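Novice: Below are the sequence and a predicted model; questions follow.
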Amino acid sequence: MLSIQSTELLTGARISGDFWDLDELINAIHKITGDENKYYDYQGSRLRILNVCFNLRQATKGERQLEFVSNGLTKSILTQHELISPNKNAYFSTEILWPELIFMAIALNDFIQLHKELIDSSDWNIDVAAIRKFQAAVADCLEQELNEEEYLVFLRMVHTKNPLTFRYATQYIDILNLEYIQLSWEERKAHLAAFALRIMLEDDEYVSLKSQLMEAAISTKKALHDIEIKTNYPEKIMW
């Protein structure tokens, strides 16, 4: 079963599951985010989502964390069926910074809506269902870290702002990530809700950044999402 839990220092959340849990999510995201040319105005968001998928795929190859979880096979069951089998399954996991994960969960709403409008409007789409399960797990984990009022405000924003990431300057997520990393555990606990809302509110800092990026895009004739900003992520993140 796919699991999402906050890391010990609240730096991010740990996504874990067996190979098939993560494989299902990765494949569903690739299908729903579609072709880069079809959703060009969402390309920045698409690339960030796929970058998280890359980390998940690396996890399934054993290149991230590995843990063993009880699979429910008790000694009595094994005896009853005359089986010799391990009673634990391998779970693969990787950590994602909280601002990055929140943005991913929000941005997936846009791709689900685009997929329903242009590809498949069925409420029974299995890939959409897999992504909704992932989003629900993120929301459930986030709810545990916020107070009730903060969580309700966040949900209200998610449901009323549509689309959420159209031509979004995703470089802003790097700024939020780096700012968040510098906080203490107490500060992360106190300000996590504010970071979640800043992703959606497009405050003065975001507007200023996007304006600079647009100028750079025009002068270099590059796409907005291709403009790089100076980032200095620590070599080792304390989770």
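Specialist: Here it is on my side, so go on.
Novice: Could you use CA atoms for every contact and neighbour count after this?
Specialist: Fine.
Novice: so what's residue 56 up against?
Specialist: By CA atoms under 8 Å, 6 or more residues apart in numbering, the contact set of residue 56 is 22, 26, 93, 94.
Novice: Show me the helices in the chain, by range?
Specialist: Assigned by DSSP state H, the helices in the chain fall at 19-33, 43-60, 75-80, 98-118, 126-145, 148-160, 171-181, 185-201, 204-220.
Novice: I'd like these as JSON lines, with distance to residue 235 appended.
Specialist: Output for those, formatted as JSON lines (distance: least, CA to CA, whole Å):
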{"stretch": "helix 19-33", "distance to residue 235": "26"}
{"stretch": "helix 43-60", "distance to residue 235": "16"}
{"stretch": "helix 75-80", "distance to residue 235": "45"}
{"stretch": "helix 98-118", "distance to residue 235": "17"}
{"stretch": "helix 126-145", "distance to residue 235": "26"}
{"stretch": "helix 148-160", "distance to residue 235": "31"}
{"stretch": "helix 171-181", "distance to residue 235": "12"}
{"stretch": "helix 185-201", "distance to residue 235": "19"}
{"stretch": "helix 204-220", "distance to residue 235": "25"}
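Novice: putting a second one here so we can go through both:
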Amino acid sequence: MLTMTNTPNHTGVKISGDYFDLDELNQAFYHVIGDENKYYDYAGARTRILGISYEIRHAAQGDRNVESVFNGLHDHMKKQHSFIAPDKNIYFSTEVLWPEVLYAAIALKDFVRLHREDAKFPDWDVHLHVIARFQSLVLDCLHGQVPEEEYQQILKAFQQAVPGEEYAIQYIDFLNIKYIDMPKKQREKSLGVIALKIAMQDKDYVAFRNQVLAAATPNKVPIHEIRLQTEYPEEIEW
């Protein structure tokens, strides 16, 4: 079963599951975002989701975290059914920064909407249900980290989030790096605010996007191809 938990230093979330859980999520991502030419106005959002997909795929291959998890098989059950079997399953996991996974939950709303418009029977599309669970897990994990009143505001903002065509994805890099640099206590206090900023595309985002557009316009470069002049740390204290 796919699970999501807050990391010890509140830096991000740990996405965990067995091989099939993670592979199912990856397949759902690819299914709804389409190929690189399908939703060109969402090319930046597609790139960010593929970044999470990359981490999940490598986790499923055993390149990230590997842990054993109790599977519910007690000694009494073994005796009852007369067989020998391990009482733990192997789970794989990877960490994703909070701003990154919050943005993914929002961006996937757009891809799901676009996919539903193209599909003949979207209500029966298993991939859409996998995506919905992923989004719900993100918000459920966030629920345990912010005050209830703030969480209700975030839910409303996520529900009413405007479409994110040509989103300035560099803003997520900006928030990621800013969040990494915060002390743990400040992360705890800032997480709800960051979630609201991502969902509402507030004045800070608008000002940031205008700067990116100013950099992109002279050479007619697509907005998602402008690079933020900063680097992520080599090691992150999750």
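Specialist: Now that the structure is in, tell me what you want to look at. These figures come from a predicted structure and were not determined experimentally.
Novice: follow-up on the earlier one: determine which of the helices of the first structure approaches residue 88 of the first structure most closely.
Specialist: Set against residue 88 of the first structure and scored by CA to CA, these come closest in helix 75-80, at 12.1 Å.
Novice: quick one: the closest one to the second structure mean distance?
Specialist: Compared with the second structure after fitting, helix 75-80 of the first structure deviates on average by 1.9 Å (mean CA distance after the TM-score superposition for the first structure).
Novice: Settle this for me: residue 166 of the second structure is touching residue 224, isn't it.
Specialist: Yes: the criterion here is CA atoms under 8 Å, and residue 166 of the second structure meets it with residue 224 at 7.2 Å.
Novice: which residues touch the residue nearest the centre of the second structure?
Specialist: In the second structure, the centroid-proximal residue (CA atoms, centre = their mean) is residue 101; its distance is 2.7 Å. Residue 101 of the second structure makes contacts with 13, 52, 138, as judged by CA under 8 Å, 6+ apart.
Novice: what do you get for residue 154 of the second structure?
Specialist: By CA under 8 Å, 6+ apart, residue 154 of the second structure lies in contact with 192, 195, 196, 199.
Novice: Would you confirm that the first one contacts residue 149?
Specialist: This points to residue 192 of the second structure. No: in this structure, residue 192 of the second structure is not within contact of residue 149 by CA under 8 Å, at 10.4 Å.
Novice: who's more crowded, the two?
Specialist: Neighbour tally, residue 192 of the second structure and residue 149, criterion other CA atoms under 10 Å: the higher count belongs to residue 192, 19 against 8.
Novice: Nearest spatial neighbour of the more buried one, chain-adjacent residues omitted?
Specialist: residue 146 (6.1 Å; CA to CA, 6 or more residues apart in numbering).
Novice: Residue 22 of the first structure: how many residues sit nearby?
Specialist: Residue 22 of the first structure has 24 nearby residues by other CA under 10 Å.
Novice: Alignment lookup: it to the second structure.
Specialist: Using TM-score structural alignment as the criterion, residue 22 of the first structure maps onto residue 22 of the second structure.
Novice: what residues are up against residue 186 of the first structure?
Specialist: So residue 186 of the first structure contacts nothing (CA under 8 Å, 6+ apart).
Novice: Go again with 10 Å.
Specialist: Residues in contact with residue 186 of the first structure (CA atoms under 10 Å, 6 or more residues apart in numbering) are 9, 10.
Novice: And for the one 4 residues further on?
Specialist: When contacts are counted by CA under 10 Å, 6+ apart, residue 190 of the first structure touches 145, 146, 147, 184.
Novice: name the helices or strands packed onto the longest strand seen in the second structure?
Specialist: Criterion DSSP state E: the longest strand present in the second structure is strand 88-97. The contact analysis (3 or more CA pairs under 10 Å, 6 or more residues apart in numbering; DSSP states H and E) places strand 88-97 of the second structure against strand 3-6, strand 12-17, helix 19-33, helix 43-60, strand 65-70, helix 170-180.
Novice: Of the ones you listed, which stretch is the most buried?
Specialist: strand 12-17 (a mean of 24; mean count of other CA atoms under 10 Å).
Novice: returning to what we had before: okay, the longest strand of the second structure sits on what stretch of the first structure?
Specialist: Counting by TM-score structural alignment, strand 88-97 of the second structure falls onto residues 88-97 of the first structure.
Novice: so who does the residue lying closest to residue 170 of the first structure once chain neighbours are set aside touch?
Specialist: Computed as CA to CA, 6+ apart, the closest residue to residue 170 of the first structure that is not its neighbour in sequence is residue 44, at 5.9 Å. Residues near residue 44 of the first structure by CA under 10 Å, 6+ apart: 36, 165, 166, 167, 168, 169, 170, 171, 223, 224, 225, 226.
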